[in-house]
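> below are the sequence and a predicted model; questions follow.
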Amino acid sequence: SGHDLVSKLELLCKGGFSEVYTGECRSTSTPVVIKHISKKDVEFVKVNCQGNVYDEILEVVLMEQAAGRLCDGSFENPAVIGLMDIFHLKTEVIIVMERLPDTVDGLDYICEEPVPEGQAKVIFKQIVNAALLMHKNGVFHRDLKLNNILLNRNKGTPEVRIIDFGCGDFIENEPFRDFYGTPVYEPPEHIREETYKAEATTVWQIGVMLYIICTMDSFDTLVYMEEDNEVVENVSMECNDFLSQCLALDPMQRPTLEDLLLHPCVFHILKHMYPVLYHISCRTS
């Protein structure tokens, strides 16, 4: 069983349908993340592999497809957490995933010390790029938030990993009406009882995460909709512009993920980190 192969160290977090532990493989001592989900809460989807049809865990299929590891022609997306193993037990399913050394989630990361704007831009360049690749691979995470972004602290540049596809769906199923995710981060169009689309929602949730980092305050969509939202203090004009575009109450007014990659708030980071990509972008934009 999975318990024979991995050992649990400590509870990382507990959600409505699962418990997540840090641990390690007994045979190799490799650090891992271990997610326990009760069988009754697991959603399955049929997968066709080489002519044979299998029932597979929807969350796992979404995670693997978001990373570009399932279908030919998919885009490789290393920012998605890596799957290591799955165990089907009598009453629960165990999903074993990679664990980067010295890693915390985004909320813990910003609580340890304030994040300078330059570092926040580097982080968000990675998040926007990862979200764009997820969408190109046909996957809608639907619950992007700082708790679901892992960052390692042992490098000069924090490395992003996106986790928890338990609320996700395939983009081809849009427009969506029912919301699965964190209610306080839901897009305004859902509060207005309209349908919502994948890309506009992901852009909204990227804006929410940056807003929390810039203000070091909580966020609630309903409160944001009712407030006269002013410029965020102590950040640059381009950062404020990025926020106001992502947090447009009208989803039609929000930029696309590709637009966000070309926004000065992350484009200058693109130029610094990936000069070849920067020149390609200049030629194609």
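Yes, it's here.
> for the rest of this, base every contact and every neighbour count on C-alpha atoms.
Noted.
> what sits closest to Lys14 if chain neighbours are left out?
Excluding the flanking residues, the one nearest Lys14 by C-alpha to C-alpha, 6 or more residues apart in numbering is Val20, at 6.2 Å.
> what helix or strand is that neighbour located in?
Element membership for Val20, per DSSP states H and E: strand 18-25.
> packing partners of that strand?
strand 6-14, strand 31-38 (3 or more C-alpha pairs under 8 Å, 6 or more residues apart in numbering; DSSP states H and E).
> which other helices and strands contact the last one?
When contacts are defined as 3+ C-alpha pairs under 8 Å, 6+ apart, strand 31-38 sits against strand 18-25, strand 92-98.
> my reading is that Pro255 is in a strand; is that accurate?
No - Pro255 is assigned coil when assessed by DSSP: H, G, I helix; E, B strand; the rest coil, not a strand.
> I'd guessed it sits against Gln245; true?
Yes - taking contacts as C-alpha atoms under 8 Å, Pro255 lies within contact range of Gln245: 6.6 Å.
> now do stretch 244-254: distance from first to last residue.
For stretch 244-254, the first and last residues are 9 Å from each other (C-alpha to C-alpha, to the nearest Å).
> list the buried residues for it?
244-249, 251, 254 (16 or more other C-alpha atoms under 10 Å).
> cool, and stretch 194-204?
For stretch 194-204, by 16+ other C-alpha under 10 Å, it's 196-204.
> would CSV of these with distance to His135 and secondary structure be doable?
Shown next, in CSV, are those (distance: C-alpha to C-alpha, whole Å; DSSP: H, G, I helix; E, B strand; the rest coil):
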residue, distance to His135, secondary structure
Tyr196, 15, strand
Lys197, 12, coil
Ala198, 8, helix
Glu199, 8, helix
Ala200, 11, helix
Thr201, 12, helix
Thr202, 9, helix
Val203, 11, helix
Trp204, 14, helix
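> also this one, for the comparison:
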Amino acid sequence: MIVHQVVEGVQGLHSRGVLHRDIKPENLLVETGSDTPRVRIIDLGCGCLHNNEVYSEFNGTDLHIPPEVYTKGAYRADPMTVWQLGVLLYEMLTGHVPFQTSAEVIFKKLPRIESDISTNCKDFLKRCLTKRALGRPPMQSLLLHPWLRGAD
């Protein structure tokens, strides 16, 4: 599963002290030469050192900025990354980003997701795109979610 590999890759970057800050489809390469596609995260041009501090400068794609950047002018690494993973998944499922403007990011509810997407996938997506940073799941718990564990 592509999202599973992206989460593992991002966690690997974090464990090495790197914060990517621009997780999006254009920054993923999918190797298709083997039976199982392998995902590679590329373009660390917006990256910085990963720490538990509060960041006040955002470098990344505007359409992937989490709400706290707009409302507080600051963010923490893990909740921001979880938000970007949610935007990535939404874009992979629908072909477009969930929010177009800062006002939408702050105020608009997550657009309806097609009914043919599994309940666990929808749950994972909604958790990642929770507006409150502290309401999002911790990075280290993402791989424990039933959807990433293969339950539909």
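Right, received. Where do you want to start? Quantities reported herein were computed from a predicted structural model and do not represent experimental measurements.
> picking that back up, among the buried residues of stretch 194-204 of structure 1, which one sits closest to Ile34 of structure 1?
Thr202 (26.1 Å; C-alpha to C-alpha).
> alignment lookup: the closest one to structure 2.
In structure 2, the residue matched to Thr202 of structure 1 (TM-score structural alignment) is Thr81.
> pretty sure its match sits against Val18.
No - using C-alpha under 8 Å as the test, Thr81 of structure 2 is too far from Val18 to be in contact (11.7 Å).
> just to revisit the earlier point, what's the closest of the helices and strands packed on strand 31-38 of structure 1 to Leu83 of structure 1?
Judging those by C-alpha to C-alpha, what sits closest to Leu83 of structure 1 is strand 92-98, at 4.5 Å.
> what's the matching range in structure 2 for the very next helix or strand once past the closest one?
Using DSSP H and E, the helix or strand that follows strand 92-98 of structure 1 in sequence is strand 103-105. Against structure 2, there is no aligned range for strand 103-105 of structure 1 (TM-score structural alignment).
> list the helices and strands strand 103-105 of structure 1 packs on?
strand 149-152.
> where does the strand it packs on end up in structure 2?
Going by TM-score structural alignment: strand 149-152 of structure 1 matches residues 28-31.
> and what of stretch 56-70 of structure 1?
By TM-score structural alignment, stretch 56-70 of structure 1 lines up with nothing in structure 2.
> returning to what we had before: in the strand holding Val20 of structure 1, what's buried?
Buried-residue list, strand 18-25 of structure 1, by 16+ other C-alpha under 10 Å: 18-25.
> just these now: which is nearest Val61 of structure 1?
Taking C-alpha to C-alpha as the measure, Val61 of structure 1 sits nearest to Ser18 out of the buried residues of strand 18-25 of structure 1, at 17.3 Å.
> quick one, what contacts that closest one?
Going by C-alpha atoms under 8 Å, 6 or more residues apart in numbering, Ser18 of structure 1 touches 35-38.
> so the residue most central in space within structure 2, which of the three states?
Closest to where the C-alpha atoms of structure 2 average out (C-alpha atoms, centre = their mean) is Leu85, at 1.2 Å. Following three-state DSSP, we place Leu85 of structure 2 in the helix state.
> gap between it and Ile42 of structure 2?
15 Å.
> Glu26 of structure 2 too?
In terms of C-alpha to C-alpha, Glu26 of structure 2 sits 9 Å off from Ile42 of structure 2.
> repeat that for Thr61 of structure 2.
14 Å.
> now Val6 of structure 2
11 Å.
> and if you look at Leu125 of structure 2?
From Leu125 of structure 2 to Ile42 of structure 2 the distance is 23 Å (C-alpha to C-alpha).
> quick one, which of those two is more surrounded?
In this view Leu125 of structure 2 and Ile42 are compared by other C-alpha atoms under 10 Å, and Leu125 has more residues nearby, 22 against 14.
> ok, the more buried one - contacts?
86, 89-90.
> could you say which helix or strand holds it?
helix 119-128.
> could you give me the residues in structure 1 that that helix aligns onto?
Counting by TM-score structural alignment, helix 119-128 of structure 2 falls onto residues 237-246 of structure 1.
> mean deviation of that stretch from structure 2?
Mean deviation of stretch 237-246 of structure 1 relative to structure 2 after superposition (mean C-alpha distance after the TM-score superposition for structure 1): 0.4 Å.
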